[in-house]
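**Student:** Here is my input; please provide its structure:
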Amino acid sequence: MLRLRLHRKRVMTKGSCPPLRSLLALLVLLSLCGCAQQTEPPLPPEPEAPQALSWDALEYERSLDLLYAEQFSVEYYTGNYQKIAVGDGNRYLVVPEGAEIPSGVPEEIAVLRQPLDSIYLVATSAMDLFRQLDAIGAVTLSGVDTSGWYIPAAREAMEAGRMTYAGKYNAPDYERILDAGCDLAVESTMIYHNPEVKEQLERLGIPVLVERSSYESHPLGRMEWIKLYAALLGKEAEAESYFNGLMERLTPILEQENTGKTVAFFYITSTGAVNVRRSGDYIAKSIGLAGGIYAFSDLESGDGVKSTMNMQMESFYEGARNADVLIYNSAIDGELQTVDQLLEKSGVLADFKAVQTGNVWCTGKNLFQESLGLGDLITDLHTVLSGADVPLTYLHHLD
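**Tutor:** Sure, this is the predicted structure:
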């Protein structure tokens, strides 16, 4: 009996108290559950790195509106990237300040990084466009020295040292140009005679743009080149405002009927020949826009033909003796003030109708550097042809 009770007691004790091993397992399980509840959620996946912009991915937005110019075009792309094409076949990609250069840019396309603030300007005709845009400060290197500038702001910049002489078009000072950190060379078409200079500049990493406004078929197309330089310099609004104002002033003149009066534009060379413009030249065309008829409209011009030519005085006499207006071009040998000074060059001119009626005029020397003055020249020509008594800008009467 006693043995039976002891056995029963052992069984009850064993059943009512779980083994130590089971208790430890339970504690471990509870601990794991608690840890699981405190575990932080997994981190989100890292964003993918943005893909580099490529040439083919540039999205076209619009083109620059042009009324007359045909020798350049500007296309705008998303992000204010610009693709520029010039009539000589050269193309450019303008990259905004702080933006990346797209990958895959074709090798033949020159990359221009804004801001363009160290320009080597050889094409003197473009300086007046920089002046109008208040951007002469962007021109730090000049292709002519101080004495070669008739634009006061350009001369002042040279004298103050803000612009330095870096050699003429066919003999640039490469070392000085590199030291200045030049980011664009604006050349005249004379560079076509020295292609090795253009090639050397490009080898040194300096893009070259050839100023071709003189190739524009319409005189006002020459002036519209201000929009190209404005695009390069980020001054499109200024250029648009200027050109719109110009057209407002000229439109009444352009819309008037031709006066029927003939005009001869000329100068006498050191050998006694007479230099005149061909009919396709912008001065000859400007006379037509102002309401006149160019006296030598039969002198046709074309590709590869110079816009001016020399003729003997006998031929000039025949074509201009009865012209209503004579205009002497002072760009070569200086301004004239009197008819007597003109007759000293050739007494034959005394027989000309315009000399006898007192309708002889002379240009100012700064006309051909002040490219934007063409609008004022057209106005002056119209004033002379119409007989209006108003101040002139580029023409003065020979007494």
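
**Student:** hey, let's count contacts and neighbours off CA atoms from now on
**Tutor:** Fine.

**Student:** Return the distance of residue 274 relative to residue 330.
**Tutor:** 13 Å (CA to CA, to the nearest Å).

**Student:** Mind listing the shared neighbours of those two?
**Tutor:** Contact criterion CA atoms under 8 Å, 6 or more residues apart in numbering; residues shared by residue 274 and residue 330: residue 267.

**Student:** One more, so I can put them side by side:
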Amino acid sequence: MRAPTYLFLPIDAGRRHRGEPGRSDPSPARSPRWARRCRGGVRPLVAVLAALLAAVSLGACGDDDPGSAGGTDARGCITDFRQDTDYFPVKSTFSHARNVTISYHQSYQVLTVKQPYPDGRPESYVLVHCGAPAPTLTGALGSAPRIEVPIRSLYSGSTTHLPLLVDLDRTDTLTGVASAASVVNADIRRLITEGRVTEYAAGGKINVEKVVTGRPDVLMTDGTDSPDYAAIRRGGVPVVANAEWLEGDPLGRAEWIKVMAALTGDEEKAGKVFDRIAGDYTAIAAKVSGAGQQPVAVLPGSMYQGTWYMPSGGSYVGKLLADAGAGYPWSGTRDTGSLELAFEAVYAKAGSAPIWLADGEWKTIGDATKEDSRYGTLAATRAGGQVWTNTLVIGPGGGNDYWERGVTGPDLVLGDLVAILHPDLAKDHRFAFYRRLTS
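**Tutor:** Next comes the predicted model:
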């Protein structure tokens, strides 16, 4: 059995599943249709000449001219920079995420990840709107990485980034993934097959030369530290930390779509996507709490190398279980990670739970008990019990869709958990990640 999976393991599990991005540099020709609409009919020669002169200016007659939208080109880059113009009219704010901030300064943003990896010091990135002059900054920001946005090419270090790109309709930005085998999304797998997305960390080892020669606009990390990142930076490729997995709130992790949007220029769309996720999540949780039912006893987690990894009550998983109306003996602990327990301690307090939310890659209960015979003593593995795993959708390369969509789709995870624990509240539910093991 491999290391316990992301949902019920130590807080850094699951970051091993990786993925990456693509480049395009559109420069479409101007459309001539504005000229016909600017003319109103037969005019004196002077009037016609005046109309033609006005048409070639940046402000000529409306939106069909890609250079006329407030002094920007088809990509959205500034063509007529003005010091007093706010080039970020839509601004992201964070209501649940605590590990990231964004501040706006007319033609650039400052993105700060407070803890880019466990115990890491804050990192800031200056995101300059393309076409704007480089800002003059002092102090720590004077030496902070400068990244031109919107980016056109992204190497992705985690499969959790991929649904963000999908939701923002920016999969064309993806040009590199760390592990091609871990990718589940069919469209992105097709891009990999076509050679439009490259693999840069096969077997978990980053190929620095491949990244540097690929020259993506940004390499986004999986929220861990690697000495290879320093070499990549020296090679001229900006490295941006994505540490959504350090958020303790499920909605806080989902809100990192706004970080991706800061790079791709899709703040408005990101806000709408997150509001939909948050609304769905809140509605499901409210339905459970409004039903007034007693918490359902569950047993979360499973064994890895002789240790049971149990989600603490203050963790991301603990929050999901609480909102789903689950109860377990360690729900009152305030740690933000996982508790490492002996099987005997788990059995003594939770061995009688009728539902086991496991994380093993088993197809049957027999597979579980074959791996460790002690599992057979749990009430959930015997008649009348239930064993569920989050392995419903496995990609062709063995990647688990839970690691791809689940982390940033907590509404889907919560919906599955409620359907397991309170089936009367979720009739006709279509499971996204969980499946019940057969005998």
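
**Student:** And the TM-score between these chains?
**Tutor:** Once superposed, chain against chain, the TM-score is 0.75 (TM-score structural alignment, normalised by the length of the first structure); 333 aligned residues with a CA RMSD of 2.9 Å.

**Student:** Just the element for residue 285 of the second structure, please.
**Tutor:** helix 267-291 (DSSP states H and E).

**Student:** Where in the first structure does the following helix or strand past that helix align, residue-wise?
**Tutor:** Heading C-terminal from helix 267-291 of the second structure, the first helix or strand you meet, by DSSP H and E, is strand 296-300. The aligned range for strand 296-300 of the second structure in the first structure is 261-265, by TM-score structural alignment.

**Student:** mean distance, that stretch to its aligned residues in the second structure?
**Tutor:** Superposing on the second structure and averaging over aligned pairs (mean CA distance after the TM-score superposition for the first structure), stretch 261-265 of the first structure comes out at 1.7 Å.

**Student:** Identify the residues contacting that stretch?
**Tutor:** Contacts of stretch 261-265 of the first structure (CA under 8 Å, 6+ apart): 276-277, 284, 287, 291-296, 320, 323-329, 385.

**Student:** I figured residue 240 of the first structure hits residue 227, correct?
**Tutor:** Yes: here residue 240 of the first structure reaches residue 227: they are 7.2 Å apart, a contact under CA atoms under 8 Å.

**Student:** Of the two, which one has the most company?
**Tutor:** residue 227 (27 against 16; other CA atoms under 10 Å).

**Student:** The second structure: which residue goes with the more buried one?
**Tutor:** So, by TM-score structural alignment, residue 227 of the first structure is matched to residue 258.

**Student:** Give me the secondary structure label for the alignment partner in the first structure of residue 435 of the second structure.
**Tutor:** Under the alignment (TM-score structural alignment), residue 435 of the second structure pairs with residue 396 of the first structure. For residue 396 of the first structure, the assignment made with DSSP: H, G, I helix; E, B strand; the rest coil gives strand.

**Student:** what's residue 396 of the first structure in contact with, if anything?
**Tutor:** With CA under 8 Å, 6+ apart, residue 396 of the first structure has these contacts: 361-364.

**Student:** for residue 87 of the first structure, same thing?
**Tutor:** Neighbours of residue 87 of the first structure in contact, by CA under 8 Å, 6+ apart: 70-72, 212.

**Student:** same check, this time on residue 363 of the first structure
**Tutor:** Under the criterion of CA under 8 Å, 6+ apart, the neighbours of residue 363 of the first structure are 327-331, 335, 394-396.

**Student:** Any of those residues buried? List them.
**Tutor:** 327-331, 335, 394-396 (16 or more other CA atoms under 10 Å).

**Student:** can you tell me how far residue 114 of the second structure sits from residue 100 of the second structure?
**Tutor:** Residue 114 of the second structure is 6 Å from residue 100 of the second structure, by CA to CA.

**Student:** again, but for residue 228 of the second structure
**Tutor:** Here residue 228 of the second structure is placed at a distance of 23 Å from residue 100 of the second structure (CA to CA).

**Student:** Between these two, which is the more surrounded one?
**Tutor:** Each of residue 228 of the second structure and residue 100 has its neighbours counted (other CA under 10 Å); residue 100 has more, 24 against 13.

**Student:** which one in the first structure is aligned with the more buried one?
**Tutor:** In the first structure, residue 100 of the second structure lands on residue 72 (TM-score structural alignment).

**Student:** what packs against the helix or strand hosting residue 320 of the second structure?
**Tutor:** Using DSSP H and E, residue 320 of the second structure falls within helix 316-323. When contacts are defined as 3 or more CA pairs under 8 Å, 6 or more residues apart in numbering; DSSP states H and E, helix 316-323 of the second structure sits against helix 250-254, helix 267-291, helix 410-421.

**Student:** want to try TSV for these, with distance to residue 224 of the second structure as columns?
**Tutor:** Output for these, formatted as TSV (distance: least, CA to CA, whole Å):
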stretch	distance to residue 224 of the second structure
helix 250-254	16
helix 267-291	25
helix 410-421	22
